[in-house]
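>>> take a look and give me a structure for this.
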Amino acid sequence: MFGGGGGLNPRKMQQMMKQMGIDIEEIDAEEIIIRTADEELVFDDAEVQRMDAQGEATYTITGEPETRAASEETIPLGEGDENEAGAGGASGGDAIPDSDVEIVAQRTGATEETAREALEAEDGDLAAAVSRLE
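A predicted model of the protein is given here:
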């Protein structure tokens, strides 16, 4: 079916994918970290592609990762002070993210202290904390 001169022309392949609604973009990533409960896979020199098809984004990482033990000192991008414990922590020793406290306080008009207490009482469940205070 695809025999002959070495396969499909890359330009033709891109044209066919575009017609099917598939868009591929190269991402100039400096570092990729995949965290699991036990370890981190760190890609320092990886090729990353994002493929959008039918409203879903798929990322492809090509490269060899360095493996290291999972670290609790890292801060996820875009999450602010999530790893800092506020006034007390949720049951189980987990800290309530400051961003969650702010959301509940803004939504209900409560103080941040009251919002944190409600979140702790509801094990960090935003909707339940808001319901508790409304």
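>>> use CA for all of it now, contacts and neighbours both
Noted.
>>> quick one: contacts for the residue nearest to Glu72 when sequence neighbours are not counted?
In space, and not counting its chain neighbours, Glu72 is closest to Asn83: 8.0 Å by C-alpha to C-alpha, 6 or more residues apart in numbering. Counting by C-alpha atoms under 8 Å, 6 or more residues apart in numbering, Asn83 touches Glu72, Glu73, Thr74, Ile75, Ala95, Pro97.
>>> and this one, please, so the two structures can be compared:
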Amino acid sequence: MNPRKMKQMMEQMGIDVDELDATEVVIRLEDGSELVFDDADVTRMDARGQETYQVIGEPEERESTAGEVEAGETDGESGGIPEDDVELVAARAGVSAEEAREALEATGGDLAAAIDRVE
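Predicted structure coming up:
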């Protein structure tokens, strides 16, 4: 089937497909390892509100770096909350950095929950 016809049929069924300009995709596995895709082709498909992502590329397997904090990324009083997360919550929710930090600490570092909490 030609790509133009396929796209037309998908639009008729309410399916939107977008190519994402991803530079890296990381999948963290339960065993503590990660699959890292550099320069992967990523496609997002939205079918009536349900989003799915397709990642095409060759992964490199490595040990997980989740939870590791680089020196200088947090201050001593933050309780391990990265400054970037505090700034993000503060900017998205339109609150002070102190309010953002409190919300992040209360939600265990969950960005979305912290934003919801202060909005």
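>>> so after superposing, what's the score?
After superposition, the two chains reach a TM-score of 0.59 (TM-score structural alignment, normalised by the length of the second structure), with 105 aligned residues with a C-alpha RMSD of 3.8 Å.
>>> my reading is that the residue nearest to Glu72 of the first structure is in a strand; is that accurate?
No: using DSSP: H, G, I helix; E, B strand; the rest coil, the assignment for Asn83 of the first structure is coil, not a strand.
>>> for it, give its distance to Glu47 of the first structure.
Computed as C-alpha to C-alpha, to the nearest Å, the Asn83 of the first structure to Glu47 of the first structure distance reads 29 Å.
>>> please apply the same query to Gln54 of the first structure.
Relative to Glu47 of the first structure, and taking C-alpha to C-alpha, Gln54 of the first structure is found at 23 Å.
>>> these two: which has the busier surroundings?
The residue with more neighbours, out of Gln54 of the first structure and Glu47, is Glu47; 17 against 10, by other C-alpha atoms under 10 Å.
>>> the more buried one pairs with which position in the second structure?
Residue pairing (TM-score structural alignment): Glu47 of the first structure is matched to Asp41 of the second structure.
>>> so its match makes contact with Val25?
No: between Asp41 of the second structure and Val25 there is no contact under C-alpha atoms under 8 Å: 9.5 Å.
>>> translate Met17 of the first structure into the numbering of the second structure.
By TM-score structural alignment, Met17 of the first structure lines up with Met10.
>>> which parts of the second structure are helices?
3-12, 83-93, 97-106, 111-118 (DSSP state H).
>>> quick one: buried residues of the longest one?
Read it as helix 83-93 of the second structure. Across helix 83-93 of the second structure, burial judged by 16 or more other C-alpha atoms under 10 Å covers Glu83, Asp85, Val86, Glu87, Val89, Ala90, Ala93.
>>> was I right about the third one contacting Val95?
By that I understand Val86 of the second structure. No: Val86 of the second structure lies out of contact with Val95 (C-alpha under 8 Å); the separation is 10.2 Å.
>>> which non-adjacent residue is nearest the match of Glu47 of the first structure?
Ile56 (5.1 Å).
>>> and that neighbour, what does it touch?
Ala40, Asp41, Val42.
>>> that one pairs with which position in the first structure?
By TM-score structural alignment, Ile56 of the second structure lines up with Thr62.
>>> ok, Asp84 of the second structure to Glu11 of the second structure distance?
To Glu11 of the second structure, Asp84 of the second structure is 38 Å away according to C-alpha to C-alpha.
>>> ok, Thr107 of the second structure next?
Relative to Glu11 of the second structure, and taking C-alpha to C-alpha, Thr107 of the second structure is found at 39 Å.
>>> then Asn2 of the second structure?
Distance, Asn2 of the second structure to Glu11 of the second structure, using C-alpha to C-alpha: 15 Å.
>>> now swap in Ile27 of the second structure and tell me
Relative to Glu11 of the second structure, and taking C-alpha to C-alpha, Ile27 of the second structure is found at 30 Å.
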